[in-house]
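S.K.: predicted model and sequence follow; I will ask about them next.
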Amino acid sequence: MTVSLEDIRAAQMRITGKVTRTALQPSDDLSQRCGVPVYMKMEHHQPTGAFKLRGATNAVAMLGEDERRRGVVAASTGNHGRALAYAAGLEGIDATICMSQLVPHNKRDAIAKLGAQICIVGNSQDDAQTQAELLVAQQGMTMVPPFDDAGVIAGQGTIGLELIEDLPQLDTLLVQLSGGGLASGVAAAVKSLRPQVRVIGVSMARGAAMQASLTAGHPVQVREDETLADSLGGGIGLANRHTFAMCRDLLDGVILLSEEEIAAGIVHAYHEEREIVEGAGAVGIAALLADKVVPRGPVALILSGRNIDMDLHRRVICGEQLQ
């Protein structure tokens, strides 16, 4: 693995006191449905509303003085940009976030409120990444990638350390799968500490870039479509250095969900768990509700983010037809 257990433990030390050690909360309803204990890792309770704060905080903490002085830049589907803007702001570092037109306005506005510069370009995460690379080349800014970066992966992996600390008898873990920063980091930690745990990636059927790449045996490009799980959109990068290989080697399977199934996860989170989560945050719940995984023992899933447009949330909860 390109990111080791020791790297993740070091990240845990760097970010302690800067991020929230989130609760692992039991779900009575899901436990009854599945016939085994089901627990939810409440990452949507982070100060920025998503798990991404862990990776961004660790990556910023690892920067040298010259890198800090030149400012940081990243491409983002929203949550990484918000996390990087927050982490950089705490350190007095300038941040620029590049996003495509597909990123919801509520996520763009939240990043701007944190003081970061916003650059909207193109219609895909790949377009945003190209712009971020251009700023690195032209202005000498320091890139902090949203997922394919050892420091970011190690930061996300601290979730895995907490999961095993809180639930040593864990049997199955459902983890969001997009660019692979979360999935690879958490899987690296969990598999190192408890190799028998099944770690299953969960994504949307629309434009699941990592799943398409795993099927092809190498990174591939996919068309990026609008989805309720917008935080899971975007490619993994044709020159992927870390997350593709780690997901290939560590994941025990991948589940893909329809838009209707994702919506059902959002609704369940609200009505049964009293939690507001975005589409990506609800995919673990959705996979269980759709009977796409057969639990054998204690299950954990991650509520990865809550940064959903509230009008969209209302429409999903009310069962309005969504395109």
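M.R.: Alright, I've got the coordinates.

S.K.: drop to CA atoms for contacts and neighbour counts, all remaining ones
M.R.: Fine.

S.K.: now His268: closest residue in space that isn't a chain neighbour?
M.R.: Of all residues not flanking His268 in the chain, Ile285 sits nearest, at 7.7 Å (CA to CA, 6 or more residues apart in numbering).

S.K.: contacts for the one helix or strand that neighbour maps to next, please.
M.R.: Using DSSP states H and E, the element containing Ile285 is helix 283-289. With contact meaning CA atoms under 8 Å, 6 or more residues apart in numbering, helix 283-289 is reached by 30, 34, 174-176, 202-204, 255, 257, 261-266, 268-269, 293, 301-303.

S.K.: can you rerun that using 7 Å?
M.R.: Leu174, Val175, Val202, Ser203, Glu261, Ile262, Ala264, Gly265, Val293, Leu301, Ile302 (CA atoms under 7 Å, 6 or more residues apart in numbering).

S.K.: okay, and which of those map to helices?
M.R.: Among those, DSSP state H puts Glu261, Ile262, Ala264, Gly265 in helices.

S.K.: including distance to Val152 and neighbour count, could the residues you listed go into a markdown table?
M.R.: Converted to a markdown table, these look like this (distance: CA to CA, whole Å; neighbours: other CA atoms under 10 Å):
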| residue | distance to Val152 | neighbour count |
| --- | --- | --- |
| Glu261 | 29 | 21 |
| Ile262 | 26 | 30 |
| Ala264 | 30 | 23 |
| Gly265 | 27 | 25 |
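
S.K.: second structure follows, compare the two:
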Amino acid sequence: MVVVGGGQAGLAAGYHLRRQGLDFAVLDADPAPGGSWQHMWDSLHLFSPPEHSSLPGRLMPVQPGETYPDAGHVVDYLSDYEKRYDLPVQHGTRVDAVRRDGDSLVVEADTGTWRARAVISATGRWSRPFLPAVPGRSVFTGRQLHTVNYRCPADFADQRVIVVGGGNSGAQIAADLALDGNVDVTWVTQRPPRFLADDIDGRALFDVANARRRALEDGRSDTGGVASLGDIVAVPPVRAARDAGLLYAKPMFARLTADGVRWVDGSQSGADAVIWCTGFRPALAHLVPLNLRGPRGHIPTDGTRALSEPRLHLLGYGDWTGPASATLIGVGRPARDAAREIAQLR
């Protein structure tokens, strides 16, 4: 068996494959453990406490002085998890393609080739940032970057920065810049931002996601899940910036200009940088040879199993591969189900 990706989803898959007594390898493009968490911005914290941010079999330890652990603590946890369960992760191994070859799937990587009875793809989305086709993007002479490239406000001292995006990353990065006090930040969104109630954190969101899963499994009406509550978790920095009057959103601009933006009413504002907090797409280029792509870039699945290729499972890309499967606590259940299905192939 081969698991492609050694972040949180790949490690959860490895844990359950080991419990099934299966031989497997985990191939991970990053040179070090920690998945996408090692690439996050400096101030990022989880919006769940550690006991609600854990992979199967191992509770995340408390981070001293923090209710919600920071990204560095998550990296340490994932590194320890990999070692604790002696998971066979081969870091620095980038998978280029997965192909069919008779009864096997052939996994081609930059360090060699593997033959497998089954493959779990767990590459996530961080490596495939999405940039919208906004008019004028090619003529703007300032700096443009995506969420994946943002690190800290010091990189934008005394600059005019426009943050685009009405989700968690947009709100958190806009708040980070606004609270610094040395950045002239403007936050823009396609629609008015929807903040969740201040007392809602990841614990409640996981419960809501599970309630939706149970409703759908029982044939009841779709509850709407987390999306029905709002788009933005009011983590402490977001609340602080909002309550101080520093975090308010303007409607999306009409176009970028050479030195800024033009608003819908025709007025213009200068900008030195634009940070696109506009989401991601599933990183599935390695699966192109299997010709499985469905609507919106998703591969149709039954649970985690690809409908057109039963030897392939997809894990951790979002609700279409398991409710809350893109979260630390949510990936355990679909990882267990995938490992059980794969064990039945013996």
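M.R.: Cool, the structure landed. The shown structure was predicted, so the numbers you read here are calculated from the model rather than taken from an experiment.

S.K.: can you pull the TM-score for these?
M.R.: The TM-score (TM-score structural alignment, normalised by the length of the first structure) is 0.30; 160 aligned residues with a CA RMSD of 6.5 Å.

S.K.: and which of the contacts of helix 283-289 of the first structure is nearest Gln131 of the first structure?
M.R.: Ser203 (25.9 Å; CA to CA).

S.K.: Ala59 of the first structure is in what secondary structure piece?
M.R.: Counting by DSSP H and E, Ala59 of the first structure is part of helix 52-61.

S.K.: swap in Arg333 of the second structure?
M.R.: helix 332-343.

S.K.: may I see the buried residues of that helix?
M.R.: Gly332, Arg333, Pro334, Ala335, Arg336, Asp337, Ala338, Ala339, Glu341, Ile342 (16 or more other CA atoms under 10 Å).

S.K.: isn't Ala59 of the first structure up against Ala154?
M.R.: No: judged on CA atoms under 7 Å, Ala59 of the first structure makes no contact with Ala154 at a distance of 8.8 Å.

S.K.: between these two, who's got more neighbours?
M.R.: Ala154 (32 against 25; other CA atoms under 10 Å).

S.K.: quick one, what contacts the closest residue to that one other than its chain neighbours?
M.R.: Using CA to CA, 6+ apart and skipping the chain neighbours, the partner closest in space to Ala154 of the first structure is Ile8 (4.5 Å). By CA under 7 Å, 6+ apart, the contact set of Ile8 of the first structure is Ala154, Gly155, Gly157, Thr158.

S.K.: adding distance to Leu312 of the first structure, write these out as a markdown table.
M.R.: Formatted as a markdown table, the contacts of Ile8 of the first structure follow (distance: CA to CA, whole Å):
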| residue | distance to Leu312 of the first structure |
| --- | --- |
| Ala154 | 33 |
| Gly155 | 30 |
| Gly157 | 30 |
| Thr158 | 31 |
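
S.K.: next step: those restricted to strands.
M.R.: Using DSSP state E, no member of the contacts of Ile8 of the first structure falls within strands.

S.K.: ok, so of these, who is nearest His105 of the first structure?
M.R.: Checking the contacts of Ile8 of the first structure against His105 of the first structure by CA to CA gives Gly155 as the nearest, at 26.8 Å.

S.K.: quickly note the distance from the closest one to Arg14 of the first structure.
M.R.: Distance, Gly155 of the first structure to Arg14 of the first structure, by CA to CA, to the nearest Å: 9 Å.

S.K.: Gly157 of the first structure too?
M.R.: Gly157 of the first structure is 13 Å from Arg14 of the first structure, by CA to CA.

S.K.: which of these two has more neighbours?
M.R.: More neighbours surround Gly157 than the other of Gly157 of the first structure and Arg14, with 31 against 19 (other CA under 10 Å).

S.K.: let me see the contact set for that one.
M.R.: Neighbours of Gly157 of the first structure in contact, by CA under 7 Å, 6+ apart: Ile8, Leu182, Gly185, Val186, Ala188, Ala189.

S.K.: got CSV for these, with distance to Leu312 of the first structure too?
M.R.: Below are the contacts of Gly157 of the first structure laid out as CSV (distance: CA to CA, whole Å):
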residue, distance to Leu312 of the first structure
Ile8, 36
Leu182, 25
Gly185, 30
Val186, 29
Ala188, 34
Ala189, 35
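
S.K.: can you name the two of these that sit furthest apart?
M.R.: Between all members of these, the farthest pair (by CA to CA) comes out as Ile8 and Leu182, at 12.1 Å.

S.K.: and the helices in the first structure?
M.R.: 5-15, 28-34, 52-61, 65-70, 79-90, 105-113, 125-139, 150-166, 181-193, 209-216, 243-250, 259-271, 283-289, 310-317.

S.K.: dump these to a markdown table, plus distance to Lys41 of the first structure.
M.R.: Formatted as a markdown table, the helices of the first structure follow (distance: least, CA to CA, whole Å):
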| stretch | distance to Lys41 of the first structure |
| --- | --- |
| helix 5-15 | 17 |
| helix 28-34 | 14 |
| helix 52-61 | 14 |
| helix 65-70 | 32 |
| helix 79-90 | 17 |
| helix 105-113 | 22 |
| helix 125-139 | 27 |
| helix 150-166 | 8 |
| helix 181-193 | 12 |
| helix 209-216 | 23 |
| helix 243-250 | 20 |
| helix 259-271 | 13 |
| helix 283-289 | 10 |
| helix 310-317 | 21 |
